[in-house]
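1. Output the structure for:
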Amino acid sequence: MTDYGLKNVDPEDIEELLGKVEKSFDIKFVGNELVHIDTFGGLCDHILNKIQLNHADDCTSQQAFYKLRDAISSTLQVDHKIISTDLLLADILPPQNRRLRVRKLEEALGFKLNILSPPAWVTWTLLFLLFGGLITLYFSWKIGLSGIVFSIAGFWLAGKVGNELDLQIVEQLAEKMTRENYLKSRRNSKTFNRKETEKLLTDWFAEELGLEKEELTREAKLV
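-> Prediction:
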């Protein structure tokens, strides 16, 4: 059996992802409670046991789609019948008023969607400026610091006005909702699907940490 591990993954990336897990499942990791966990399976078991809710066999991603469909229909005046999983988001969120329409959707759903970003060329330009500023610090701290401050301010502003969709179809958005706002996406937020949640965690960790799902066996070492 291949001994997979996450030793090449940045611990800060794992910590950031665990923060998202806390938000999605309304739990809180306190102090050093995760220190003794050394496998991915152990981490999943700990998270599942920490979610103090009743088990239900229903499908959350399906419920997330229904909630999203209702929100789209009621807030964006889109015919309920044409809202399918493969409906293009660009068709219901046109560029000219995209941010306003996304904000209306978020208000109807009760949580942020985080599906808009600046154009790729803006992001790369700001990254180039940031790295340039860091390098320039060794030669002129004033110029280097100015470049760093300008790039950070640029990232903040780009995040506020970004208008590019990160996803393509409604199904992808429903899946994102299921991951990042699991309980709020369910019909009954006082229940959760235990088996579904473990699969969701595997998919989420693989995607966020740039891993193959085959690497995330229950025996995969975290350190």
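2. all contacts plus neighbour counts: C-alpha atoms, from now on.
-> Will do.
3. quick one: the host helix or strand of D45 to chain centroid distance?
-> Counting by DSSP states H and E, the element that carries D45 is helix 40-50. Relative to its parent chain, helix 40-50 has a centroid offset of 19 Å by C-alpha atoms, centre = their mean, to the nearest Å.
4. Show me what it is packed up against.
-> Using 3 or more C-alpha pairs under 8 Å, 6 or more residues apart in numbering; DSSP states H and E as the contact test, the elements touching helix 40-50 are helix 194-209.
5. just the helices in the protein please.
-> Assigned by DSSP state H, the chain shows helices spanning 11-25, 40-50, 60-76, 89-92, 98-109, 120-136, 141-161, 170-180, 182-185, 194-209.
6. Which other helices and strands does the fifth one contact?
-> This points to helix 98-109. Contacts defined by 3+ C-alpha pairs under 8 Å, 6+ apart place helix 98-109 against helix 60-76.
7. What lies in contact with the helix it packs on?
-> Helix 60-76 has contacts (C-alpha atoms under 8 Å, 6 or more residues apart in numbering) with 78-80, 83-85, 92, 101, 104-105, 108-109, 170-171, 174-175, 177-178, 182, 185-187, 193.
8. Now the buried members of the residues you listed.
-> The neighbour count (16 or more other C-alpha atoms under 10 Å) marks 83, 85, 92, 101, 104-105, 108-109, 170-171, 174-175, 177-178, 182, 185-187, 193 as buried among the contacts of helix 60-76.
9. Now that S84 has come up, it's in contact with V170, right?
-> Yes: between S84 and V170 there is a contact under C-alpha atoms under 8 Å: 7.1 Å.
10. Return the distance of the residue nearest in space to the middle of the chain relative to R103.
-> When the chain is reduced to its mean C-alpha position, the nearest residue by C-alpha atoms, centre = their mean turns out to be E180, at 5.3 Å. Note on E180: its distance to R103, by C-alpha to C-alpha, to the nearest Å, is 17 Å.
11. Identify the spatial nearest neighbour of the residue nearest to the centre of the chain, chain neighbours not counted.
-> Computed as C-alpha to C-alpha, 6 or more residues apart in numbering, the closest residue to E180 that is not its neighbour in sequence is S24, at 4.9 Å.
12. follow-up on the earlier one: buried residues in the helix holding D45?
-> Buried-residue list, helix 40-50, by 16+ other C-alpha under 10 Å: F40, G41, G42, L43, C44, I47, L48.
13. Next, the second sequence, to be compared with the first:
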Amino acid sequence: MERNLLETIISSEYLLEHVELQDISDAIVMIQQSFQISFHENELADVKIFEDLCNLIHGKINLEHNDDCTSQQAYYKLNRALSDVFNLSKLHLSPETLIEDIIPRKNRIEKVKMLEDILDMRLFLLSPPFWLTCMLIVIFLLSLLAFFIGWKIAISGIAFSLLGFRIADRMGKEIAIKTVGELTDNMVSNNYIKSRRDPNTVNKRELDDVTRSIFIKLFYLSPSALHKEAKFSEY
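-> All right, here's what the predicted structure looks like:
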């Protein structure tokens, strides 16, 4: 008997080939943003395994190779930006420092916006309260069921929930990333080129690992599931 998706994840056997193709498109968007590249129509048609995608990414990046550590550079960039925005001593910050201890709840949205402006990247640092997200999901699902009662009620409910998601995303004040170290990792995976000291260079040895981290973050895959021969779904 075939196991369902949840059982597969729990058993730690969730593989790249289990990820549906329409979901892979989310990873492709992140890869293009992070490496500042673009894929043309049908360019991914011949990508069958993870190594194919990595090779395609390497071929797209025509920057000078510099064998340095992007994570270290991103950490120092973030350290300086946090120190400037919140008037902190860089000596008091470490990868284990809690973001919540740095950014007070008062004016949190404005302060994070200042931080993003200095770094010139979106950090995805804040989120709405969990209870609000759950409530909006319930309203959305109930609205779908409401089509059996009346389409006007259903459309109104869907519109309300979608508007709620948008407002909640903009107004959320909950810290979504715990530590300075985790935020540094997010910077590198979401904005690899911008995280480097010199955005006209790249460490080609890091590209595969950054690509791998994007898939791990989006689909909760284990690193062992993203070996070179890992297959993409064919359906």
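14. Need the TM-score from the superposition.
-> TM-score for the superposed chains, counting by TM-score structural alignment, normalised by the length of the first structure: 0.95, backed by 221 aligned residues with a C-alpha RMSD of 1.5 Å.
15. on that earlier part again, matching the residue nearest to the centre of the first structure against the second structure, which residue comes up?
-> Residue correspondence to the second structure (TM-score structural alignment): E180 of the first structure is matched to N190.
16. In the second structure, which residues correspond to stretch 82-90 of the first structure?
-> Under TM-score structural alignment, stretch 82-90 of the first structure corresponds to residues 92-100 of the second structure.
17. How about stretch 124-136 of the first structure?
-> So stretch 124-136 of the first structure sits over residues 134-146 in the second structure, by TM-score structural alignment.
18. So what's the gap between that stretch and the chain middle?
-> Computed by C-alpha atoms, centre = their mean, the chain-centroid distance of stretch 134-146 of the second structure equals 25 Å.
19. Give me the contacts around that stretch.
-> The contact list for stretch 134-146 of the second structure, computed with C-alpha under 8 Å, 6+ apart, reads I153, A154, I155, S156, G157, I158, S161, L162, G164, F165.
20. Buried subset of those residues as a ChimeraX selection?
-> Here is the ChimeraX command that selects the buried residues among the contacts of stretch 134-146 of the second structure (16+ other C-alpha under 10 Å):
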select :154,155,157,158,161,164,165
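21. and which of the contacts of stretch 134-146 of the second structure is nearest to I10 of the second structure?
-> F165 (28.9 Å; C-alpha to C-alpha).
22. which residues does the closest one contact?
-> Applying C-alpha under 8 Å, 6+ apart to F165 of the second structure gives the contacts T133, L136.
23. Distance check, it against M135 of the second structure.
-> For F165 of the second structure relative to M135 of the second structure (C-alpha to C-alpha), the value is 10 Å.
24. for D117 of the second structure, same thing?
-> In this view, D117 of the second structure and M135 of the second structure are 32 Å apart by C-alpha to C-alpha.
25. and if you look at S156 of the second structure?
-> From S156 of the second structure across to M135 of the second structure, the span is 16 Å (C-alpha to C-alpha).
26. aligned partner of I155 of the second structure in the first structure?
-> For I155 of the second structure, the aligned position in the first structure is occupied by L145, per TM-score structural alignment.
27. does its match really touch Y138, like I thought?
-> No: in this structure L145 of the first structure lies outside contact range of Y138 using C-alpha under 8 Å: 10.4 Å.
28. Now check the second structure for the residue matching L105 of the first structure.
-> Using TM-score structural alignment, L105 of the first structure pairs with L115 in the second structure.
29. Likewise for H36 of the first structure?
-> Per TM-score structural alignment, H36 of the first structure is aligned with D46.
30. And for that match, the neighbour number?
-> For D46 of the second structure, the neighbour count with other C-alpha atoms under 10 Å is 10.
31. now Y138 of the first structure
-> Applying other C-alpha under 10 Å, we find 9 other residues in the vicinity of Y138 of the first structure.
32. List the contacts of it.
-> By C-alpha under 8 Å, 6+ apart, the neighbours of Y138 of the first structure are G144.
33. do the one 5 residues further on as well
-> Taking C-alpha under 8 Å, 6+ apart, we find I143 of the first structure in contact with G133, T136, L137.
34. Return the distance of it relative to S74 of the first structure.
-> Using C-alpha to C-alpha, one gets 51 Å for the distance from I143 of the first structure to S74 of the first structure.
35. Same question for L127 of the first structure.
-> 39 Å.
36. now swap in G147 of the first structure and tell me
-> G147 of the first structure is 45 Å from S74 of the first structure, by C-alpha to C-alpha.
37. can you check N181 of the first structure too?
-> 20 Å.
38. quick one: which of the two has more around it?
-> N181 (23 against 15).
39. is it true that the more buried one touches D26?
-> No: using C-alpha under 8 Å, N181 of the first structure makes no contact with D26, being 9.1 Å away.
40. residue contacts, the match of I155 of the second structure?
-> G133, L134, L137.
41. Compare the residues you listed and tell me which is most surrounded.
-> G133 (23 neighbours).
42. As JSON lines, the helices of the first structure with distance to T217 of the first structure would be great.
-> Shown next, in JSON lines, are these (distance: least, C-alpha to C-alpha, whole Å):
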{"stretch": "helix 11-25", "distance to T217 of the first structure": "16"}
{"stretch": "helix 40-50", "distance to T217 of the first structure": "7"}
{"stretch": "helix 60-76", "distance to T217 of the first structure": "23"}
{"stretch": "helix 89-92", "distance to T217 of the first structure": "34"}
{"stretch": "helix 98-109", "distance to T217 of the first structure": "34"}
{"stretch": "helix 120-136", "distance to T217 of the first structure": "34"}
{"stretch": "helix 141-161", "distance to T217 of the first structure": "35"}
{"stretch": "helix 170-180", "distance to T217 of the first structure": "19"}
{"stretch": "helix 182-185", "distance to T217 of the first structure": "22"}
{"stretch": "helix 194-209", "distance to T217 of the first structure": "9"}
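43. wait, which of those is closest to K221 of the first structure?
-> Going by C-alpha to C-alpha, the one of the helices of the first structure nearest K221 of the first structure is helix 40-50, 6.4 Å.
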